[in-house]
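Asks: can't give you the sequence, but here's the structure:
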């Protein structure tokens, strides 16, 4: 049974299939993407071995140097957290991969699949073992760290009453533990300034609180409502929050050579943060943030086993908003 509440209207793939059936250009693009994906798979196949087939190429690019810190469990400062009904619904889904639709996805550094639940509802699914951490020295290079950040990002947007991120949860998926997020058909990207003010302000606030380092134009797009043309009232959808919640840096996580920069330092990456840096937010956007207590936010993040420094950084950003009723664009973590 579908219990997705306000997201019910996007819980099918009608718009996607109509677009594919009526757009020759779109079909040609899909064919090109499939051909590119096939070539990429053939190239990477030689890197796979034994029972680690399907993940070795990702792991090889994610290795930290000897002695790098792994994920550090939180210290247990906060009380228990009860996920929302929407998150619990997604968590309960039994998913199977839709190969046809998955083959349409653009090539990605991480493993990404489109899956279906028994009701036919589509979800994006990303397994733990196919995560790619790059050379970020503020992010533990441990399977599942991107997935828990995706869910943590959804929780923060949910806690501030900003329905910009589709329902997301940790799942035991068809290729092992991972995260699942309701699939939402999307239009092509458009500039930050071309969305509704409320949507822009909510996304800026959410990106700031989670510490988003990957809010590029490809990671926020208008929802496809059956009309592929842009419209001022387009519903803004934000996603791909895995590169968020920075922890204290560890130079040994980086992949720089001797004498070079040891890994990538954390910095915000979001046009919404840039646009709203120091700006006056609508009161209806500020009110739920003002009502969000550190204990409530801390319990939501600790429940996902984010490290203390990642939680402290998020709480510092929350405290900044409480004090100043705005956000800033200067990146910082709890260790600074």
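Replies: Ah, there it is. Here the structure is a predicted model, which is why all the values come from computation and not from measurement.

Asks: going by C-alpha atoms from here, please, whenever you check contacts or count neighbours.
Replies: Noted.

Asks: can you name the next helix or strand after whichever helix in the chain runs longest?
Replies: Taking residue count as the measure and DSSP state H as the definition, the longest helix of the chain comes out as helix 24-45. Note on helix 24-45: by DSSP states H and E, the next helix or strand toward the C-terminus is helix 56-60.

Asks: name the residues of that next one that come out as buried.
Replies: Residues 56, 57, 58, 59 are the ones in helix 56-60 that count as buried (16 or more other Cα atoms under 10 Å).

Asks: how close does residue 183 get to residue 39?
Replies: Distance of residue 183 to residue 39, given as Cα to Cα, to the nearest Å: 26 Å.

Asks: ok, and here's another one to check against it:
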């Protein structure tokens, strides 16, 4: 069987993801399973009024590639049954793993996990939001800070076999104002590793070359300038920053 051309071969829809807030479809290109989000199916958002969310998803993938950590699955723009949209390779996650979880407040694991916050569930019981303390998830948290991810829900983290973690749903990224909303606050104030700092440097340098040229087709000049400024601030601080801005620090719902 020949390898499909993911840009030009026919994209066939096979189903719809009804839990998504925007039109999101499952499809196939040859034998490759994909997710397809047409620009025509995007709902207007008051705080992201400019540009297509699909463009931001592709921009997030490009930044992920420069980081070199494979946070975002392959993502690209192409035509489809409902017009131009974002297409992303489908990822089959491990159903036995959870990178983020809600547990009883008195049962937070002592090791291997980070405690983010506590609250009451619908039955009035105290629960805690926790996430694993892993290298893969730290990388995702750094990526989210740089791209200013306003919607890192627990279900936007795919636990892959072997321990890798993919992040998906990056339409709410790259705003020029502070918008970081995430469930991954467990390393707040911790020092960044040299590897993480090197990744930030690669993005900063890339903005003066091919990365910057490619992002210019997807984001505004102000958004690219803000991306560069976030890299510079994070590099100078050398630690995971606290929440900022007027919005809540975590998305809702959490999952």
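Replies: Received it, and whenever you're ready, just let me know what you need. The shown structure was predicted, so the numbers you read here are calculated from the model rather than taken from an experiment.

Asks: follow-up on the earlier one: tell me which of residue 183 and residue 39 of structure 1 has more neighbours.
Replies: residue 183 (21 against 12; other Cα atoms under 10 Å).

Asks: hmm, back to that, mind putting the buried residues of helix 56-60 of structure 1 in a markdown table, distance to residue 311 of structure 1 included?
Replies: Written out in a markdown table, the entries for those read as follows (distance: Cα to Cα, whole Å):
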| residue | distance to residue 311 of structure 1 |
| --- | --- |
| 56 | 30 |
| 57 | 31 |
| 58 | 27 |
| 59 | 26 |
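
Asks: now, which of those residues sits nearest residue 202 of structure 1?
Replies: Distances from those to residue 202 of structure 1 were compared by Cα to Cα; the smallest belongs to residue 58, at 33.1 Å.

Asks: tell me the counterpart of residue 197 of structure 2 in structure 1.
Replies: Matched across to structure 1, residue 197 of structure 2 falls on residue 286, judged by TM-score structural alignment.

Asks: near its match, how many other residues are there?
Replies: Residue 286 of structure 1 is flanked by 20 other residues according to other Cα under 10 Å.

Asks: how about it, nearest residue that isn't a chain neighbour?
Replies: Of all residues not flanking residue 286 of structure 1 in the chain, residue 325 sits nearest, at 6.9 Å (Cα to Cα, 6 or more residues apart in numbering).

Asks: how about that neighbour, what does it touch?
Replies: With contact taken as Cα atoms under 8 Å, 6 or more residues apart in numbering, residue 325 of structure 1 is in contact with 280, 281, 286.

Asks: again with residue 140 of structure 2
Replies: Residue 140 of structure 2 sits in contact with 71, 165, 167, where contact means Cα under 8 Å, 6+ apart.

Asks: and in structure 1, which of the residues you listed remain?
Replies: Of those, the subset whose aligned partners also make contact in structure 1 (criterion: both residues aligned by TM-score structural alignment, their matches' Cα atoms under 8 Å) comprises 71, 167.

Asks: coming back round to it: so the match of residue 197 of structure 2 is in which element?
Replies: Using DSSP H and E, residue 286 of structure 1 sits in helix 283-291.

Asks: now that helix on structure 2. Mean distance?
Replies: In the superposition with structure 2, the average deviation recorded for helix 283-291 of structure 1 is 2.3 Å (mean Cα distance after the TM-score superposition for structure 1).

Asks: in that helix, what counts as buried?
Replies: 285, 286, 289, 290.

Asks: output the residues you listed in JSON lines, with distance to residue 158 of structure 1 appended to each entry.
Replies: As requested, the buried residues of helix 283-291 of structure 1 are arranged in JSON lines below (distance: Cα to Cα, whole Å):
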{"residue": "285", "distance to residue 158 of structure 1": "12"}
{"residue": "286", "distance to residue 158 of structure 1": "14"}
{"residue": "289", "distance to residue 158 of structure 1": "11"}
{"residue": "290", "distance to residue 158 of structure 1": "14"}
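
Asks: which of those sits closest to residue 131 of structure 1?
Replies: For the buried residues of helix 283-291 of structure 1, the minimum distance to residue 131 of structure 1 (Cα to Cα) is 30.9 Å, reached by residue 289.

Asks: residues in contact with the closest one?
Replies: 159, 160, 318, 321, 322 are the contacts of residue 289 of structure 1 under Cα under 8 Å, 6+ apart.

Asks: please repeat the previous calculation with a cut-off of 10 Å.
Replies: Taking Cα atoms under 10 Å, 6 or more residues apart in numbering as the criterion, residue 289 of structure 1 is in contact with 156-157, 159-162, 205-206, 209, 283, 318-319, 321-322, 325.
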